[in-house]
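Enquirer: Predicted model follows, preceded by the sequence.
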Amino acid sequence: MSIVIINTGFSNLYSIRSAIRRVGYTSSITNSIHDIKVADKIFLPGIGTASSAIKMLTQNHLLSFIKKTNQPILGICLGMQLLGKYSYEGKKCILLNKISSSIKKLPNKHYSVPHIGWNTVHYTNSHILFKNIDNNTRFYFLHSYYMDINPYTISTSIHGLQFCSSVAVQNFFGVQFHPEKSGCAGEQLIKNFLEI
């Protein structure tokens, strides 16, 4: 199986590749559209601003391809937010629009922002992404912006408010948390995605 991690230029690329290796698979980090087109599974990671990620994808001629691909793709953290309609991070930024939901800043009145650390992930209906993962398992988060709960939400978490912590729409999947930093549960989620 060919597995690629899109090189978005952010720092979690190698930790994702290591997590994939720990569950028994090999992967490559690339922004080559040829390599990505022939991949069986695609990871779309991201740490930073939505505008910088969209700019990078556009410069590498990947934006229109990602919008149209039928390959299974997993967005992680910012990678999940990119599936939304637009982000209010910095200047309003148009995203991939796979989910008609905006990306907004977490409230900081009673909670620290960014949201850093372990938090509970609650799913209401079992989904293949959470196979062999107990409900209300804790995953590691690091983010300041969130996606609204929407019809494609498959799990929620709470930090100041209840927000969407994972989504699934057609061949697109996304998790707001970092499975590559979430121990055994995170590795199980990565394995589940690879075996879809």
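Expert: Alright, I've got the coordinates.

Enquirer: okay, CA-based contacts and neighbour counts for the rest of this
Expert: Fine.

Enquirer: Tell me which helix or strand S100 sits in.
Expert: Assigned by DSSP states H and E, S100 belongs to neither a helix nor a strand.

Enquirer: List the contacts of it.
Expert: G84, K85 (Cα atoms under 8 Å, 6 or more residues apart in numbering).

Enquirer: Check G186 too.
Expert: Residues counted as contacts of G186 (Cα under 8 Å, 6+ apart) are F139, H178, P179, E180.

Enquirer: Go through those residues and say which is closest to L63.
Expert: The shortest approach to L63 among the contacts of G186 belongs to H178, at 22.6 Å (Cα to Cα).

Enquirer: and F163, helix, strand or coil?
Expert: Using DSSP: H, G, I helix; E, B strand; the rest coil, the three-state assignment for F163 comes out as strand.

Enquirer: Next up, a structure to set beside the first:
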Amino acid sequence: MIGIVNYGAGNIFSLTAALQRVGIPYGMIDKLDDFEHYDRVIIPGVGHAGAAMQKLEETGFVQRIVSLKKPVLGICVGMQLLTSFSEEGNAELLNIVPLKTLHFDKHMGKKIPHMGWNSISPKRDCPLFEHIADNSYFYFVHSYFIEADEEYTSASCTYDVVFSAAIQKENFYGVQFHPEKSGKVGEQILLNFSRL
């Protein structure tokens, strides 16, 4: 069963609706003891990475999350929290994946935030992308991005710059897009995560 980290920085309704649509059982992680009840964990997140990290620290969840050995999925800001640092609020983050979260250059000629549908290029060896075709479209809403990296980037996307649409380090996974708002391919990501 999936536990959703409920720390006040996520759009939990859209996520729970998507999990219900595909029949994945879930519950809420509201306190430290709740981590024990679930075999997979999702960290949702919308808004400001620095503020989200502060909320996560206030819950006392940080050390427990970092030490988890079960599959963990960060979504949008939840993915950015897995990195070492964000330019959004110049915030130190969980430092699970040694990458940085950077701001899209205001002068790059594209609208910020990067909002709407965009295609991704997944790596074939990432189990999160089983049954997902190359160049499938997912729904994005973000002004900050995680740098692309040969070792930890499990899917890339281009919006003037090439960035990490998904990352993986051991049992930690992250997606910058919103699978819960990405139709059938997004539901497939959630199903794949539930089977890890």
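Expert: Sure, I can see it. Values in this document were obtained by computation on a predicted structure and should not be read as measured data.

Enquirer: quick one on the thing from earlier: most neighbours out of the contacts of G186 of structure 1, which is it?
Expert: Neighbour tally across those (other Cα atoms under 10 Å): the maximum, 25 neighbours, falls on E180.

Enquirer: how do the contacts of G186 of structure 1 look in structure 2, which are kept?
Expert: Compared against structure 2 with both residues aligned by TM-score structural alignment, their matches' Cα atoms under 8 Å, these retain F139, H178, P179, E180.

Enquirer: tell me which of those residues is nearest to Y146 of structure 1?
Expert: Nearest member of those to Y146 of structure 1, counting by Cα to Cα, is H178, at 13.8 Å.

Enquirer: Wait, that closest one touches H143, no?
Expert: No - contact criterion Cα atoms under 8 Å: H178 of structure 1 and H143 do not qualify, at 9.9 Å.

Enquirer: if we can go back for a sec, can you put the contacts of G186 of structure 1 in TSV and add secondary structure and distance to S18 of structure 1?
Expert: Formatted as TSV, those follow (DSSP: H, G, I helix; E, B strand; the rest coil; distance: Cα to Cα, whole Å):
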residue	secondary structure	distance to S18 of structure 1
F139	strand	17
H178	coil	13
P179	helix	11
E180	helix	8
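
Enquirer: okay if I get those as TSV plus distance to H159 of structure 1?
Expert: Output for those, formatted as TSV (distance: Cα to Cα, whole Å):
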residue	distance to H159 of structure 1
F139	13
H178	16
P179	18
E180	21
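
Enquirer: Which helix or which strand is home to V185 of structure 2?
Expert: helix 183-194.

Enquirer: Would you mark the buried spots in that helix?
Expert: Neighbour-count burial for helix 183-194 of structure 2, with 16 or more other Cα atoms under 10 Å as criterion, is recorded at V185, G186, E187, Q188, I189, L190, L191, N192, F193, S194.

Enquirer: and which of those is nearest to G23 of structure 2?
Expert: For those, the nearest to G23 of structure 2 is L191 (9.0 Å; Cα to Cα).

Enquirer: which residues touch the spatially most central residue of structure 1?
Expert: Centroid-nearest residue in structure 1, with Cα atoms, centre = their mean: I76, separated by 2.1 Å. I76 of structure 1 makes contacts with F43, L44, P45, G46, G174, V175, Q176, F177, H178, P179, as judged by Cα under 8 Å, 6+ apart.

Enquirer: Quick check: the aligned residue for S156 of structure 2 in structure 1?
Expert: The criterion is TM-score structural alignment: under it, S156 of structure 2 has T156 as its aligned partner in structure 1.

Enquirer: Now do the contacts for that match.
Expert: Applying Cα under 8 Å, 6+ apart, the residues near T156 of structure 1 are V121, H122, Y123, I149, Q162, F163, C164, S165, S166.
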